[in-house]
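K.L.:
I would like to see how this sequence folds:
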Amino acid sequence: MKLFAELFTRLDQTTKTLAKLDALLEYFEKAPDKDKLWAIAILSHRRPKRAVNINYIKEWACELSGLPYWLFEESYHVAGDLGETIALILPDPETRTDHSLTYWIDFISSLADLDEAGRKEQLTQAWLSLSTTERFVFNKLMMGAFRMGVSQKLMVRALSMHTGIEENILAHRLMGHWWPDYTTFEELILSEEKAEDDSRPYPFYLAYALDDPHEIGDPDHWMAERKWDGIRGQVIVRNDKLYVWSRGEELVTDKYPEYEIFRDQLPNGTVLDGEILPFKDEQPLPFNVLQTRIGRKNVTPAILKKAPVAFIAYDLLEWEGEDVRQWQKARAIGANNSRGPYRRRFAHFRAGGVCYLGGAGRRAGYVT
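P.N.:
Below you'll find the predicted structure:
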């Protein structure tokens, strides 16, 4: 935990990208593989679930610190962070331990199996064996609220420097459903012979601001594209199965049964990147129509009728099982270097109430 707490402190105390990158790289160089894997999971928004009720945590912290509850609440109000408040008010540690990050995450998970008295005893012992910074990190992990001031993209860059593996390959390996309890650093990151995961999506490429718009070519060759008001998603067809992913790396196949037709219409080994869009009578609908479907566990026939969806495809990412992202990029580069405006070709497919618009050429920041 000491090494991870030091990483947290270094990341928290700087806004400089290179300093953050150095801190991450040093952690990956020093940490054992299992701790690296947990750090990667935490930085890619895979955090352990909260195992102890927040009110109990407050009560036990007050009891251990000797503070009256009203003073604790006032301190919390000033500090603005519950985990930090508890870390600061607790007495000095009675013993010091050097357990790993993995040990403490397993410890947090084990609290769920204990009764209230057992949780209190174990939590008190943990607090009294950690430094102030370690307690802060431990508290945030325990309460399911841990965040670090670093992007996943920067973490992947540091991991690439550590392993020598290209960033785009690592980003793809970190997509989809995985959890440190069921894999290893070797299997997830280093192994080239990975077990196939038919549902695995590709990293979502997001728009970014350009310092100089002319760096992407002659403005006479640009094309404007409509900003669709939907949800970014990927449609995957592999081994006769359909998977639909949202940009937040949530598998949402069951929420959009209209897309089942893609399983029959698209060949195996196809991945499309695009927009999940409310769509009816050949027209897009307002986003608030789509919101009536978001968050629902069951999509009823009434909802399907009221808020039908289409999929507007931006890019073809995989074809016949082959990653064609570089092929798309090559086409975009060729288009930007052509003499005349690049006229994108659209295919229009409609069946079973699903509208699919496909176009190639917008990839890796290129505008065509």
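
K.L.:
make it CA atoms for all contacts and neighbour counts henceforth
P.N.:
Noted.

K.L.:
Please enumerate the strands of the protein.
P.N.:
Counting by DSSP state E, the chain has these strands, from start to end: 231-238, 241-246, 270-280, 283-284, 309-319, 322-323, 346-351, 354-359.

K.L.:
neighbouring contacts of the fifth one?
P.N.:
Yep, that's strand 309-319 we're talking about. 202, 256, 258, 269-280, 290, 323-325, 328, 354-363 (Cα atoms under 8 Å, 6 or more residues apart in numbering).

K.L.:
do the same with the last one
P.N.:
Where contact means Cα under 8 Å, 6+ apart, the residues beyond strand 354-359 that reach it are 258-259, 261, 309-315, 344-350.

K.L.:
Hmm, Trp104 is touching Met1, no?
P.N.:
Yes - Trp104 is within contact range of Met1, at 7.4 Å (criterion: Cα atoms under 8 Å).

K.L.:
So which of these two has more stuff around it?
P.N.:
Met1 (24 against 16; other Cα atoms under 10 Å).

K.L.:
residues in contact with the closest residue to Leu24 other than its chain neighbours?
P.N.:
Leaving aside its chain neighbours, Leu24 sits nearest to Ala158 (6.0 Å; criterion: Cα to Cα, 6 or more residues apart in numbering). Listed by Cα under 8 Å, 6+ apart, the contact set of Ala158 reads 21-22, 24-25.

K.L.:
Look up how far His214 lies from Leu88.
P.N.:
Between Leu88 and His214 the computed distance is 52 Å (Cα to Cα, to the nearest Å).

K.L.:
hmm, I was thinking of Lys280
P.N.:
Relative to His214, Lys280 is positioned 38 Å away (Cα to Cα).

K.L.:
Could you also give me the structure for this next sequence, so I can compare it with the first?
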Amino acid sequence: MKEFASLYQQLDETTKTNRKVEAMRLYFENCDPADGAWAVYFLSGRRLKRLVQAGRLREFCAEISGIPDWLFEESYGAVGDLAETIALLLPPNLNESIHPLNIWIEQRIQPLSRMDDEQRREALSQAWTELSAQERFVFNKLVTGGFRVGVSQGLVVRALSQATQVDKAVISHRLMGSWEPTPEFFNSLSAEDDGESDRSRPYPFALAHSLQQEPETIGEISEWMLEWKWDGIRAQIIRREGETFIWSRGEELIHERFPELLEPAESLPDGTVIDGEILAWKAGEVQPFSQLQRRIGRKKVGKKLLTDVPCSFIAFDILEAEGHNIRSSPLEVRRKLLESLIANQSEASSIMIYPQIEANSWEECLQIRNNSREKQVEGLMLKRRDSDYGVGRLTNKWWKWKVDPYSCDAVLIYAQRGHGRRASLHSDYTFAAWDNGNLVPFAKAYSGLTDAEIREVDRFVRKNTLERFGPVRSVKPELVFELAFENIQRSNRHKSGIAVRFPRMVKWRHDKKPADADTLDMIKSLVPDQSLNDEPAETSKESRGKIKS
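P.N.:
The predicted structure follows:
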């Protein structure tokens, strides 16, 4: 635990990518495989489920520390992180753990799920007395299921590649899919063989950068293949050894949620992996994302929902054919192979391939992109004809050219403190629009402002608070911001009658007064006709859970 807590501290204290990679490399080179497996598990974004309720942790810490509940809550409000608050409030302890990370996880943390409250209190109290302050902090993070540190899986892959001398693409593939944090798994990361015997294992997803410049700057249009940028769930369908698996980009097996895709997938030849997008699809047309959301949260889908929201898989790439990895082949070659493969599907199949977009110039392409919303898509994908299927975001090979977002001007009416490094600042905001002379809240946003702007808004919030509702403050309605969002639907769950997706702040409108903000009727006018009777969409990206598009 001591070494892992030290690694966490090193990663948390620097923003330098190379320092993070170096710290992880040194850890992986010197750790016991049993510890290394758990370190990879947590650093790559996997977590234990919450083992103890937050309220119980508060109670246990307050009792052991001998402080009243109100003081704990005030401390928590100032710190903004439960694990850190507990580590700071517990009585000082200079001990350092004598147990390695794997023992703490398997013998001290995981058993908490099988204990009653009194046993948990005793186990936690004992653990806290055996750990230093930094170790307690990491321990608390693991117990609460809130462990995260500022490294991406790509950085973990780089560190492991340097530590094992195995190619990054191989490491990335070995980390995909389901695996258990065992010493055997950690050792398999550096194995000489290809390490890809797991028949269900997907490939790392190739991603695109957002196109920020004019498309003319990336070359002639003849060098690029054009596709729709679908608004669904990115997934891979895998057919190997007579079995079918469907993986989301969030590395979650989801074939039980989409049973209508299994039968057509079974007709794919063994040794086939195709990449594409799962969409709500009815009467030959894609449905709004809000319809697909009705399927995302369901582990098992009933007959009515299957009938109401049928889904299809739009294939746009093939990664494995006849058991051979063909990702290094040019996209043009892969596309022709994919077309011949999907041609064998029946006309009623829920696995299909959408025709490529034809355009003779970037000007013509721009017109097609501007009409994207009419087809319930987000814009265009631009892919070089000679591109391979790489790992992560492909520089200068794949671009996503999304249609401009919706936007409006809104008034800030509520604020609360953020988390992590923003725990002491009011950085999470609720915005409202005018409706018959009243301000009605319709969106929450917490991204888009600079650190300097957040500090300025924080000062305003503290000086202009009207009321407090727990952690939330209502403030004088004086600040106007331009908000951008990807989509908008009708919603019966919100007082405003609408729900917006991915709202963020684009600009602080110092030039506008509250009375100049937009009306709710104006914002409702942005709702596409097709979504007038849709189920409501969630307002934030967290609504997708682990599933990623």
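
K.L.:
Drop the TM-score for these two in here.
P.N.:
After superposition, the two chains reach a TM-score (TM-score structural alignment, normalised by the length of the first structure) of 0.89; 359 aligned residues with a Cα RMSD of 2.8 Å.

K.L.:
Buried subset of the contacts of Ala158 of the first structure as a ChimeraX selection?
P.N.:
Only the buried entries of the contacts of Ala158 of the first structure go into this ChimeraX selection, using 16 or more other Cα atoms under 10 Å:
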select :21,24,25
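
K.L.:
tell me which residues in stretch 7-19 of the second structure are buried?
P.N.:
7-8, 11.

K.L.:
what's the closest non-adjacent residue to the alignment partner in the first structure of Ala235 of the second structure?
P.N.:
In the first structure, the residue paired with Ala235 of the second structure is Gly233, using TM-score structural alignment. Residue nearest to Gly233 of the first structure in three dimensions, not counting chain neighbours: Ser246, with 4.4 Å by Cα to Cα, 6+ apart.

K.L.:
Between the strands of the first structure, which one is closest to Leu141 of the first structure.
P.N.:
Proximity to Leu141 of the first structure (Cα to Cα) singles out strand 241-246 among the strands of the first structure, at 25.5 Å.

K.L.:
how far apart are that closest one and its match in the second structure?
P.N.:
Superposing on the second structure places strand 241-246 of the first structure at an average distance of 1.1 Å from its equivalents, by mean Cα distance after the TM-score superposition for the first structure.

K.L.:
Tell me the helices and strands packed up against that strand.
P.N.:
On a contact count with 3 or more Cα pairs under 8 Å, 6 or more residues apart in numbering; DSSP states H and E, strand 241-246 of the first structure meets strand 231-238, helix 261-265.

K.L.:
tilt between it and strand 270-280?
P.N.:
60 degrees (axes from the mean of the first three to the mean of the last three Cα atoms, to 10 degrees).

K.L.:
and Asp281 of the first structure, what pairs with it in the second structure?
P.N.:
Under the pairing rule here (TM-score structural alignment), the equivalent of Asp281 of the first structure within the second structure is Ala283.

K.L.:
neighbours around its match, how many?
P.N.:
Around Ala283 of the second structure there are 7 residues (other Cα under 10 Å).

K.L.:
Repeat that for the one 3 residues further on.
P.N.:
For Val286 of the second structure, the neighbour count with other Cα under 10 Å is 20.

K.L.:
wait, doesn't it sit right on Glu277?
P.N.:
No - the pair Val286 of the second structure / Glu277 is not scored as a contact, 11.3 Å apart, by Cα under 8 Å.

K.L.:
now the farthest one out in the second structure, which residue is it?
P.N.:
Gly66 (39.1 Å; Cα atoms, centre = their mean).

K.L.:
In the first structure, what sits opposite Val40 of the second structure in the alignment?
P.N.:
In the first structure, Val40 of the second structure lands on Ile40 (TM-score structural alignment).

K.L.:
Report the aligned residue range of the first structure for stretch 294-310 of the second structure.
P.N.:
Using TM-score structural alignment, stretch 294-310 of the second structure pairs with 292-308 in the first structure.

K.L.:
Quick check: buried residues in the matching stretch?
P.N.:
Buried residues in stretch 292-308 of the first structure (16+ other Cα under 10 Å): 293, 299, 307-308.

K.L.:
likewise stretch 101-119 of the second structure?
P.N.:
Applying 16+ other Cα under 10 Å to stretch 101-119 of the second structure flags 101-102, 104-105, 109-110, 112 as buried.

K.L.:
next one: stretch 281-291 of the first structure
P.N.:
For stretch 281-291 of the first structure, by 16+ other Cα under 10 Å, it's 284-285, 287, 289-290.

K.L.:
quick one: that stretch to chain centroid distance?
P.N.:
Mean-position distance between stretch 281-291 of the first structure and its chain equals 26 Å (Cα atoms, centre = their mean, to the nearest Å).

K.L.:
again, but for stretch 58-72 of the first structure
P.N.:
With Cα atoms, centre = their mean, you get 36 Å for stretch 58-72 of the first structure.

K.L.:
So what touches it?
P.N.:
86, 89-91, 120, 124.

K.L.:
which residues of the second structure does that stretch align to?
P.N.:
Against the second structure, stretch 58-72 of the first structure falls on residues 58-72 (TM-score structural alignment).

K.L.:
List the buried residues for that stretch?
P.N.:
58-62, 72.

K.L.:
sorry, back to before: show the buried residues in the contacts of stretch 58-72 of the first structure.
P.N.:
The neighbour count (16+ other Cα under 10 Å) marks 86, 89-90, 120, 124 as buried among these.

K.L.:
Just the closest of those residues to Asn239 of the first structure, please.
P.N.:
Nearest to Asn239 of the first structure among those is Lys120, at 49.3 Å by Cα to Cα.

K.L.:
May I have the residues that are in contact with that closest one?
P.N.:
Trp60.

K.L.:
Next one: it from Leu7 of the first structure, what distance?
P.N.:
Lys120 of the first structure is 28 Å from Leu7 of the first structure, by Cα to Cα.

K.L.:
count of neighbours near the residue nearest to Gln328 of the first structure when sequence neighbours are not counted?
P.N.:
Leaving aside its sequence neighbours, Gln328 of the first structure sits nearest to Gly361 (Cα to Cα, 6+ apart; 5.8 Å). Counted with other Cα under 10 Å, the neighbours of Gly361 of the first structure add up to 25.
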